[in-house]
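Peer 1: got a predicted model here, sequence first, then my questions.
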Amino acid sequence: MDDPIDYGTLDSGRDCNYWALDRTLQRVVERAYPEAEFEWAAERLDWLGEETGHRIVDNSEAVERHPPELDTYDDWGEVQNHVEYHPALADTELATYCEFGLAHDVFHAPDGRDEPLGLTHAIAGEAILSYVDPGFVCPASMTVGAAIVLDRFGRDDPRTKRYFEALTSDDPDEYVEGAMFLTEKQGGSDVGANETVAVATDEEGVYELTGEKWFCSNIDAEGTLALARREDAPEGTKGLSLFVVPHTVSEDGDPRGEGDDTRLNDQLYRRLKDKLGTLSVPTGEVELRGATGYLVGEPEQGFRYMTEMLNFERLSNAAASVGIVGRCLLESKVYAADREAFGQTIDQYPLMRRDLVEMAVDYEAASAFVFSASRLLDEYREAVREEGIDSAHDSEAFRLMRLLVPIAKLRTARESVDTASYACEVLGGNGYVSGFTTERLLRDAQVLPIWEGTSNILSLDVLRVLAKQASHEVFVPAVEERLDAASEHDALSETAATVREELADLQSGMATLATEDQEYAQLQAKELANYVYDVFAAAELLDMAAEDLESGDGRRALVAHEFVSRQFGREEGRGISSGDRVALDHFDAIVRYAGVDPDELATPASAPADD
């Protein structure tokens, strides 16, 4: 069993190895990887945790003080679309893309392996990087996301294939970053309202795009994907085509834009958004003025292609949330272990212990849910390789993944904001002051409920998935399988029975919405999404707890019981008279990762400990 971590040895949540300190992340990531992959990847993740906690955190703080600036025109009034970056950002890119191989290793076999890694490897890397810079994780995730699309649909055209190769390169002289320009002022989440027009040129597959894109993150990326409507194409999403629209173009199609005949693409970067947070990624408005675009795959398939990217992007968003919550929790643990008030450190006081236990349990649930969905995304990706995309869409992995991914993004994004806000409170006045990390994390977190679909959009997506993919048919057996495993252990059986009752109630709720009118179903959609999250997260924690008990550690059994008790508890008087002392009796186990002898779990976890 593990020894507890002494957070009092740290001055703050930096100058440390984030991977080594985050045993929650280690456990859920190991569970998400195929066994042989994790054996290889663990050392690389440890390397990234060390670099992020020292080198990249320094870079991030420098970029935060000196964020990107846009010079649209040169001194002669000519369009130059030049974004000026602090050099520290280039070092972070070098570490991420070239030394760690974030985009490379999930498409090409890295040194020491015969096959590429799953997308879980990129998502795990993004969670670690989000400990210090969720803004940078935005272009990092879009780089992988754009590569997913071009790998699947753009390999037949030599031009788009070259962009795939550049997006996935780990060569400092070859790699480019990705972006996606979807949002337009009149459309927002309504992508079908896209007004950008694509006009064919004399060269097959090459178009000129005219229109405006309103919210363009990583504005000067060379590997940008954009949606536009060809002339005479249908209205709505069915008429959209997908294009690579680079920052620069050249006759030889060099993605790096370094050839002698390189010129700026015909677009105007009007301004950068003056954002609340995620300052390290330049987000702006782009006016396409006959910009060169290379058609990806078949025309009028653009929206379908982008949805393949969207599943990964939403999980990347959730990974950023996991990283923010992990860092906020670490900062809170360290501060509480160091800060003295009235003669003792504040982590000795019951209310602070309860707060830290609740934060830790929520983090365990969020991490378990996100990486369970990540595992399913990789299973779906493998099915696409073996069976083709149409057959893969009928797979159990796809149907369950499509249900869990929007819910993962919905719930963890909101929890990142709430946790960052409370972490500011734990640090007191310092938590509200620039330089003490938590205020920045709160600003960075606030965009996560907006990126990749708001909570309302995601909730409606859940209704569509249940209707179109009948995902409840694979969701219920998946939960039951996990509960069956937990029910074999006396320490978990009662808690598993509670979740089984909730599963029955959830099924009843799903059946009700399936028969009610559309307005009522939409009214309850967010409640349904959160209910699915609670039930699945509880089952996943219980399944993990069962595995841990067999290995001789009962810590996660305590975590699972606490999560179930908080989400589904129906005690009178809001539990005040219940005698629950878990936050006091098991603080070291839940917050500091102390091992727990399974024999100590012979009685329900919430029972008062014997003196």
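Peer 2: Arrived safely, thanks for sending. Residues are numbered from 1 along each chain as shown.

Peer 1: when you work out contacts or count neighbours from here on, use the C-alpha atoms and nothing else.
Peer 2: OK.

Peer 1: any residues touching the strand or helix carrying residue 294, and which ones?
Peer 2: Using DSSP states H and E, the element containing residue 294 is strand 283-295. Residues from elsewhere that reach strand 283-295 (CA atoms under 8 Å, 6 or more residues apart in numbering): 159-160, 205-219, 241-246, 249, 265-273.

Peer 1: next one: stretch 342-350
Peer 2: Taking CA under 8 Å, 6+ apart as the rule, stretch 342-350 contacts 333, 336, 337, 338, 339, 340, 352, 353, 583, 584.

Peer 1: can you turn the buried part of the residues you listed into a PyMOL selection?
Peer 2: Entered in PyMOL, the line below selects the buried ones among these, by 16 or more other CA atoms under 10 Å:
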select buried, resi 333+336+337+338+352+353+583+584
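
Peer 1: in helices, which of the contacts of stretch 342-350 fall?
Peer 2: 333, 336, 337, 338, 352, 353, 583, 584 (DSSP state H).

Peer 1: and the strands in the stretch 151-300 of the chain, which stretches?
Peer 2: Ranges of strands in the stretch 151-300 of the chain, per DSSP state E, counting those that start in this stretch, are 178-181, 197-200, 206-217, 223-230, 240-244, 248-249, 263-264, 267-272, 283-295.

Peer 1: in a markdown table: those strands, plus mean neighbour count.
Peer 2: Below are these laid out as a markdown table (neighbours: other CA atoms under 10 Å):
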| stretch | mean neighbour count |
| --- | --- |
| strand 178-181 | 26 |
| strand 197-200 | 21 |
| strand 206-217 | 22 |
| strand 223-230 | 28 |
| strand 240-244 | 27 |
| strand 248-249 | 24 |
| strand 263-264 | 16 |
| strand 267-272 | 20 |
| strand 283-295 | 22 |
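
Peer 1: putting a second one here so we can go through both:
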Amino acid sequence: MATAREAEGDLNQSPAFTDVNLFTSDTALREAVAREGAADAAENLTAFGRIAGSAAAAELGRQSNDNPPRLRAFDAQGRRLDRVDYHPAYHRLMGFSTAQGLHCSTWDYLATVNGPRPGAHVARCAGSYMAAQMEAGHSCPITMTHAAVAALLHEPVLARSLLPKLLARSYDPRFAPWQKKQAITVGMGMTERQGGTDVRANTTIATAINGTGSGKAYAITGHKWFLSAPMSDAFLVLAQAKGGLSCFFLPRFSPDGSVNRIKLERLKDKLGNRSNGSAEVSFDRAVGYLISEEGRGVQTIIDMVTLARLDCAVSSAGLMRQALARAIHHAQHRSVFQKKLIDQPLMLQVLADMALDVEAATALAFKLAASFDGHDDPDATAYRRLMTPVTKYWVCKIAPPLVYEAMECLGGNAYVEEGGFPLLYREVPVNAIWEGSGNVMCLDVLRAVERSPETLERVLAGIEAASGGEQRLKSAVDGVRILLGEAARDQARARSVVELLALTAAGALLQAHAPPAVSDAFLATRLYGAFRHTYGVGLGGGDIHSITARAAPSLV
């Protein structure tokens, strides 16, 4: 017989949103994966969705954030250790994501005679979308390890030696030279305190040890203001060589087996992403290896940065989905004023309004992922170049207010740590900041258009083709061209044109692939709606029941 406390605890409380398959419960995700070329990955993603949405994984996420990494700078005798200890829960999460291949799967073809697998980026991004919902902090080293391969391929001899460790579907957390490990992870260090985004202002110096040239050793001296995942087995860093700003592979151990001269000065006390360490570091003649040529540091590492920007958008879309799913789930079970919340007109309108942005963000993120699978196709190349910063900008910008609004749908229960929403809310700002903040993305868009007007025309032609002659989308495309002309003369217009381009591209995708209830409401409110600060206004006349029902998590 239930105790009085147990009976009281069940009174009008929604059940915990755990043990939910994050793939099969998400209609928009399943459709995007199939539409963008990864339908054959559905069975694999279903299995991972079950893991990522499990109560056990949620508990690991809680533990890893309640017990953040700890720096061990010295041993008992005062000798430098420069190690970071992580909670076992963090290592378990890393094990889940590496077993899924989120750190490597798009590069599997490098170990075979076959070419890239069709839909590989889309399938991997679907896993990353769910991994972010499982626990976002551990996704940082997963993202960087995957993206680092693109930069390492500029140095084929080094890449060949590293690939067996990078492509391993396992996780080896030991602090040991990378040559002795089964699998490795790679981090990144670009920013310095005096320059930040302006990496060309970096002051870290690289001096050739064995002469200059590709693959040679350098002594690196200086600092990095942010070095993410400091227990990675190696890092890609930027430093000033004789020939200019250059990119280096910096392992944690020197060739003689001693710990490389990388001093971990402190771990940052961050707002969120607390399970993942971020360090301030200094280098004292640490041994690194040149990738590509001196003076080509930005051109080399930008391949890594571009892939990381894709992951920022995918992760933010996943976090938005998790927040919306929890809000709808709560509204389906909580009664207020003799009705379920889901049946209260104003609540239903808020949920439907959020659902429009989540579906649009998901559609944009996976369209972008598919462009990475396009490889040398000129349309895919153009989309990848222009829409990576556009998608990152818009998806990452809308995530924090959406997650906040979803919290409000749950009320006070969402504001306490036990429910998990505070953890989710602390995670969403980082993707807008990491790998280029909003202004950086907007300026990148202007630069892409200026350098290659054909890139813009290819993207706009694709949007027009998907729009099916819809007049509102045609007018929006014309508006993009007008605003770009204004932004070319006045950079202060850049945010306006980037947001309009994102909304237009998303609207075209929904027009082509989503139910009319979704596409019509999105176009009416996002392209032609009145100015608004909040969700739940301006959807009058829309089929909000159909919109919300489509977004509701399917738990059968």
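Peer 2: Structure received. This structure is a prediction, so every number in the text was calculated from the model and none was measured.

Peer 1: before we move on, the earlier item: matching residues in the second structure for the strand holding residue 294 of the first structure?
Peer 2: Strand 283-295 of the first structure corresponds to residues 278-290 in the second structure, going by TM-score structural alignment.

Peer 1: mean per-residue distance, the matching stretch to the first structure?
Peer 2: Aligned to the first structure and superposed, stretch 278-290 of the second structure gives a mean residue distance of 0.7 Å (mean CA distance after the TM-score superposition for the first structure).

Peer 1: how far off centre is that stretch?
Peer 2: 25 Å (CA atoms, centre = their mean, to the nearest Å).

Peer 1: check stretch 419-434 of the second structure too.
Peer 2: On the basis of CA atoms, centre = their mean, stretch 419-434 of the second structure sits 12 Å off its chain's mean C-alpha point.

Peer 1: now for the closest residue to residue 463 of the first structure other than its chain neighbours: which residues touch it?
Peer 2: Closest residue to residue 463 of the first structure apart from its sequence neighbours, by CA to CA, 6 or more residues apart in numbering: residue 525 at 6.8 Å. Residues in contact with residue 525 of the first structure (CA under 8 Å, 6+ apart) are 459, 460, 462, 463.

Peer 1: helices - which of those residues land there?
Peer 2: Going by DSSP H, the helices hold 459, 460, 462, 463 from those.

Peer 1: contacting residues around the first one?
Peer 2: Meaning residue 459 of the first structure. Residues in contact with residue 459 of the first structure (CA under 8 Å, 6+ apart) are 406, 407, 410, 525, 526, 528, 529.

Peer 1: contacts for the helix or strand hosting residue 121 of the second structure?
Peer 2: Counting by DSSP H and E, the element that carries residue 121 of the second structure is helix 120-134. Around helix 120-134 of the second structure, the neighbours that count as contacts under CA under 8 Å, 6+ apart are 22-23, 29, 33, 36-38, 41, 45, 48-49, 52-53, 57-58, 61, 97, 100-102, 105-106, 139, 311, 314-315, 317-319, 322, 366, 369-370, 372-373.

Peer 1: distance of the residue nearest to residue 463 of the first structure relative to residue 418 of the first structure?
Peer 2: Distance, residue 525 of the first structure to residue 418 of the first structure, using CA to CA, to the nearest Å: 21 Å.

Peer 1: could you work out the most separated pair of the contacts of residue 525 of the first structure?
Peer 2: 459 and 463 (6.7 Å; CA to CA).

Peer 1: about what we covered before: corresponding residue for the residue nearest to residue 463 of the first structure in the second structure?
Peer 2: Residue 525 of the first structure maps onto residue 494 in the second structure, by TM-score structural alignment.

Peer 1: how far away is that match from residue 442 of the second structure?
Peer 2: Residue 494 of the second structure is 6 Å from residue 442 of the second structure, by CA to CA.

Peer 1: same thing with residue 464 of the second structure?
Peer 2: 22 Å.

Peer 1: for residue 115 of the second structure, same thing?
Peer 2: In this structure, residue 115 of the second structure and residue 442 of the second structure are 34 Å apart, going by CA to CA.

Peer 1: kindly report the same for residue 334 of the second structure.
Peer 2: From residue 334 of the second structure across to residue 442 of the second structure, the span is 42 Å (CA to CA).

Peer 1: same for the helix or strand harbouring residue 509 of the first structure, what does it pack against?
Peer 2: Per DSSP H and E, residue 509 of the first structure falls inside helix 490-515. Packing contacts for helix 490-515 of the first structure, counted by 3 or more CA pairs under 8 Å, 6 or more residues apart in numbering; DSSP states H and E, involve helix 472-487, helix 518-523, helix 525-550, helix 555-568.

Peer 1: for the strand or helix carrying residue 329 of the first structure, packing partners?
Peer 2: In this structure, residue 329 of the first structure sits in helix 302-338 according to DSSP H and E. Secondary-structure packing of helix 302-338 of the first structure (3+ CA pairs under 8 Å, 6+ apart): helix 119-129, helix 134-153, strand 240-244, strand 344-345, helix 350-387, helix 396-426, helix 438-445.

Peer 1: show me the contacts for the spatially most central residue of the second structure.
Peer 2: Note on the second structure: the residue nearest the mean C-alpha position is residue 312, at 2.4 Å, using CA atoms, centre = their mean. Residues near residue 312 of the second structure by CA under 8 Å, 6+ apart: 392, 396, 431, 432, 434.

Peer 1: and if you look at residue 492 of the second structure?
Peer 2: Contacts of residue 492 of the second structure (CA under 8 Å, 6+ apart): none.

Peer 1: rerun that using 10 Å as the cut-off
Peer 2: Each residue near residue 492 of the second structure by CA atoms under 10 Å, 6 or more residues apart in numbering is listed here: 439, 442, 443, 486.

Peer 1: what does residue 326 of the first structure give?
Peer 2: 18, 21-22, 24-25, 127-128, 130-131, 320, 332, 359-360, 363-364, 367, 416, 419-420.

Peer 1: let's see that with 8 Å instead.
Peer 2: So residue 326 of the first structure contacts 22, 131, 363 (CA under 8 Å, 6+ apart).

Peer 1: residue in the second structure paired with it?
Peer 2: Under TM-score structural alignment, residue 326 of the first structure pairs with residue 321 in the second structure.

Peer 1: corresponding residue for residue 273 of the first structure in the second structure?
Peer 2: By TM-score structural alignment, residue 273 of the first structure lines up with residue 268.

Peer 1: residue 36 of the first structure: what secondary structure?
Peer 2: Put simply, residue 36 of the first structure is helix when judged by DSSP: H, G, I helix; E, B strand; the rest coil.

Peer 1: separation between it and residue 326 of the first structure?
Peer 2: For residue 36 of the first structure relative to residue 326 of the first structure (CA to CA), the value is 26 Å.
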